[in-house]
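Trainee: what would the 3D arrangement of this be:
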Amino acid sequence: MAKRLLLILIVLLALGAGLFFWLTEPTRMESAALAEQDSGDAKRGERVFWLAGCESCHARPDAKGEAQLELAGGLPLKTDFGTFYAPNISPDPDDGIGRWTFADFANALQRGVDPEGRHLYPAFPYTSYVRMKHEDVADLWAFMKTLPQVKGRAPDHELSFPFNIRRGIGLWKLAFLSSNPVVTLPASASDAARAGQYLVEGPAHCGECHTPRRFAGAGGLDHARWLGGAPNPEGEGKVPNITPAADGLGSWSADEIAEYLATGFTPDFDTVGGAMVAVQENMAKLPDEDRQAIAAYLKAVPAVD
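Mentor: Here you go, the predicted model:
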């Protein structure tokens, strides 16, 4: 009887392990299909680069000016699960992504899978980038290849068990990785608001900081409180509510939001601060129509009180 129970237990464990590995298998986009889209424009890609905030995490800490284009990585992101370090994503063939193909880049950006077939941690906001248009991804890739090659690798992530088991991220993705729009805009929404929806929910990844996460921060974004403010992931203070609520942007006009993104000045003549400084500096590099679209969308989303 004991042997039979042991055998049943072994079979169940084997089936469970098999199911786990099947469910957590990294999913990639087909390389052949992506190869047909590898014809991006670097000039357009520069806009996507600033919109996506690539240098905010991947440039060396405190880099300014042209040094912002040297994507050596190394910036630490301290969380309750450990410390993540932004990697070198310069075109260096040894320490960066210089040997990657466009398919490698697109799968990392939109599926969270590296060229070795490993899950990437969602500290990298592929949960937003998954909504990007393929032509924008191709343009960004074209621009990335023009940047300086930088030697040196960032430190390995410092994560405790079980968060250091990448395979488990596959289950997380099943629950939280989706390319669907977050907000259903009303039929009366302007074209600018609809353009802004793509920018905010996709490449600009505003929700990654301004929306609280479910399950004590370990889950996906709480879409019921989309852009309603969230704890600072680094543990100090709160990331503000940017919905049209009274304690958010309710008293700001769309023009005032766009002006803030362009200049860093609030309607009360205060100035941008904290981590938003880098974001605002990136937004200032965008065409005015992008800032106006973002502002229109932020005025159109549901208020979160």
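Trainee: going forward, measure contacts and count neighbours with C-alpha atoms only.
Mentor: Will do.
Trainee: count the residues that sit near the nearest residue to Phe102 once chain neighbours are set aside.
Mentor: Leaving aside its sequence neighbours, Phe102 sits nearest to Asp38 (CA to CA, 6 or more residues apart in numbering; 6.3 Å). Neighbourhood size, Asp38 [other CA atoms under 10 Å]: 19.
Trainee: check Glu25 too.
Mentor: 16.
Trainee: so what's it closest to, chain neighbours aside?
Mentor: With CA to CA, 6+ apart, the residue lying closest to Glu25 is Gly170, at 6.4 Å.
Trainee: with Trp100 instead?
Mentor: Pro115 (7.4 Å).
Trainee: and that neighbour, that's in a strand?
Mentor: No - secondary structure of Pro115 (DSSP: H, G, I helix; E, B strand; the rest coil): coil, not part of a strand.
Trainee: mind checking how far it is from Gly96?
Mentor: 12 Å (CA to CA, to the nearest Å).
Trainee: for Pro87, which residues are in contact?
Mentor: 58, 72-74, 96, 153-155 (CA atoms under 8 Å, 6 or more residues apart in numbering).
Trainee: pull out the buried residues from these.
Mentor: 58, 72-74, 96, 153-154 (16 or more other CA atoms under 10 Å).
Trainee: with secondary structure and distance to Lys285 added, can I get the residues you listed in TSV?
Mentor: Shown next, in TSV, are the buried ones among the contacts of Pro87 (DSSP: H, G, I helix; E, B strand; the rest coil; distance: CA to CA, whole Å):
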residue	secondary structure	distance to Lys285
His58	helix	18
Ala72	coil	22
Gly73	coil	22
Gly74	coil	24
Gly96	coil	25
Arg153	coil	28
Ala154	coil	27
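Trainee: for comparison, sequence B:
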Amino acid sequence: MAARARKFLTSVVLFVAVAGTAAWFLTRPEPWPASHWEGLGEPDVANGALVFSAGGCVSCHAKPGAEGDAQLVLAGGLSIKSDFGTFHVPNISPDETAGIGGWSLAQFGNAMTRGVGPRNEHLYPSFPYTSYARMTPKDVNDLFGYLKTLPKSAEVAPSHELPFPFNLRVALGGWKLLFYSDGPRVTVDTANAKLARGQYLVEGPGHCGECHTPRNALGGFEASQWLAGAANPDGEGRIPNITPGSQSIGSWSESDIVNYLETGFTPDFDSVGGSMVEVQKNMAKLPASDREAIAAYLKAVPAVQ
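Mentor: So this is what the prediction gives:
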């Protein structure tokens, strides 16, 4: 009887060990191999500035309340409240201690596109790496080069305030297994260069779905509701549906969308408001061809009523 019990206990221990090893293997941080970030050459800082605008980096990483040139001091500090706790946006200035000045391109690129920090830790998806995952290595390299030209800040942002179990980064491996993907969100005609560029900008650096797509209870996108509108993360009102099925924006023409992104005025002469104000200012800095590509993509995505 005792031998049978020992055999059973041994089997349980072995099962737990094997299951634990398999779980760790499936959910461990997965940075790109070093070769992914090699051979990119000197960054194109001018293009990096455009990627910076497309990504709206100042919206989160500038010090709250900063205006004008002060927005280029990426000291962080913005608090993002969520159902999982409060996230504090970090300093990404080129300061070697408080910011990312000591990071390599590989460390920066893995954080941007794989959600893996410089100590090989999982990053929280309050940083939209699930969108940035679609960015090309060239754009990441150019953006990193541009960030190095900006002013340094020695300010250190507070740590995240997250209750158990959300404070366990190891659990993010399981979240990524469920929701992380670098594939297209929807199918469009990528043989059309304008549509392909629009898809890249909206689904990638522009990370439009982060606000305009509803999420499930675990914080993952509801894939069938891409860009169909969502609760306002700031707690007031609702982020609108921007698919062709929208009762408002759905009736806009491509030129209406282009004009809105450039000037901030809607076809009925209303003006941009809320958190979209900063987004529109950034979109206005892009080449006209990029705004046209974004508009073409928004008219081509599946309509959601």
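Trainee: circling back: isn't the residue nearest to Phe102 of the first structure up against Ala138?
Mentor: Yes - judged on CA atoms under 8 Å, Asp38 of the first structure makes contact with Ala138 at a distance of 5.7 Å.
Trainee: okay, and the common contacts of the two?
Mentor: Common neighbours of Asp38 of the first structure and Ala138 (CA under 8 Å, 6+ apart) are Phe102.
Trainee: so the equivalent of the residue nearest to Trp100 of the first structure over in the second structure versus Lys138 of the second structure, what's the distance?
Mentor: Per TM-score structural alignment, the equivalent position to Pro115 of the first structure in the second structure is Pro118. Separation of Pro118 of the second structure from Lys138 of the second structure (CA to CA): 20 Å.
Trainee: repeat for Gln71 of the second structure
Mentor: 25 Å.
Trainee: so what's Thr243 of the second structure up against?
Mentor: By CA under 8 Å, 6+ apart, the neighbours of Thr243 of the second structure are 227-228, 249-250, 298-299, 301-304.
Trainee: tell me which two in those residues are the farthest apart.
Mentor: Ile249 and Pro302 (13.8 Å; CA to CA).
Trainee: compared with the second structure, how much does the lengthiest helix in the first structure deviate?
Mentor: Looking across the first structure with DSSP state H, the single longest helix is helix 2-23. Using mean CA distance after the TM-score superposition for the first structure, helix 2-23 of the first structure ends up 2.9 Å from its aligned counterpart in the second structure, as a mean over the superposed pairs.
Trainee: any idea how far the residue most central in space within the second structure is from Trp24 of the second structure?
Mentor: In the second structure, the residue lying closest to the centroid (CA atoms, centre = their mean) is Pro128, at 1.9 Å. Per CA to CA, Pro128 of the second structure is found 23 Å from Trp24 of the second structure.
Trainee: ok, now Val272 of the second structure?
Mentor: From Val272 of the second structure to Trp24 of the second structure the distance is 46 Å (CA to CA).
Trainee: between the two, tell me which one has more neighbours.
Mentor: Val272 (18 against 14).
Trainee: let me see the contact set for the nearest residue to the more buried one once chain neighbours are set aside.
Mentor: In space, Val272 of the second structure comes closest to Gly264 once its chain neighbours are excluded; the distance is 5.1 Å by CA to CA, 6+ apart. Residues near Gly264 of the second structure by CA under 8 Å, 6+ apart: 271-272, 277, 280-281.
Trainee: show the buried residues in those.
Mentor: 272, 280-281.
Trainee: from those residues, which ones fall inside helices?
Mentor: Going by DSSP H, the helices hold 280-281 from those.
Trainee: ok, of the buried ones among the contacts of Gly264 of the second structure, which one's closest to Phe164 of the second structure?
Mentor: Looking across these and measuring by CA to CA, the closest to Phe164 of the second structure is Gln280, at 37.1 Å.
Trainee: secondary structure class for the closest residue to that closest one other than its chain neighbours?
Mentor: In this structure, Gln280 of the second structure finds its nearest non-sequential neighbour in Leu261, 5.3 Å apart by CA to CA, 6+ apart. Following three-state DSSP, we place Leu261 of the second structure in the helix state.
Trainee: what's the match for Lys173 of the first structure in the second structure?
Mentor: By TM-score structural alignment, Lys173 of the first structure lines up with Lys176.
Trainee: go on, Val48 of the first structure?
Mentor: Match for Val48 of the first structure (TM-score structural alignment): Val51.
Trainee: for Asp191 of the first structure, the count of nearby residues, please.
Mentor: 12.
Trainee: the stretch 1-150 of the first structure: helices as residue ranges?
Mentor: 2-23, 31-35, 42-52, 54-58, 102-111, 126-129, 134-144 (DSSP state H, counting those that start in this stretch).
Trainee: out of these, which gets nearest to Ala293 of the first structure?
Mentor: Closest among those, once you apply CA to CA, is helix 42-52, at 12.6 Å.
Trainee: average offset between the closest one and the second structure?
Mentor: Looks like 0.5 Å for helix 42-52 of the first structure (mean CA distance after the TM-score superposition for the first structure).
Trainee: for that helix, buried residues please.
Mentor: 42, 44-52.
Trainee: cool, and stretch 101-111 of the second structure?
Mentor: 101, 103, 105-111.
Trainee: reformat those residues as TSV; add distance to His207 of the second structure.
Mentor: Putting those into TSV (distance: CA to CA, whole Å) gives the following:
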residue	distance to His207 of the second structure
Gly101	24
Trp103	23
Leu105	21
Ala106	21
Gln107	21
Phe108	18
Gly109	16
Asn110	17
Ala111	15
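Trainee: max pairwise distance over these: which two?
Mentor: Gly101 and Asn110 (15.3 Å).
Trainee: ok, the buried residues of stretch 101-111 of the second structure vs Val18 of the second structure, which is closest?
Mentor: Asn110 (28.7 Å).
Trainee: can you check the distance spanned by stretch 36-52 of the second structure, start to finish?
Mentor: Calculated as CA to CA, the first-to-last residue distance of stretch 36-52 of the second structure is 21 Å.
Trainee: correction: the previous question concerned stretch 81-101 of the first structure.
Mentor: 31 Å.
Trainee: check stretch 116-130 of the first structure too.
Mentor: End-to-end for stretch 116-130 of the first structure, by CA to CA: 19 Å.
Trainee: surely Ala300 of the first structure and Ala192 touch.
Mentor: No - the pair Ala300 of the first structure and Ala192 fails to qualify as a contact (CA under 8 Å) at a distance of 10.2 Å.
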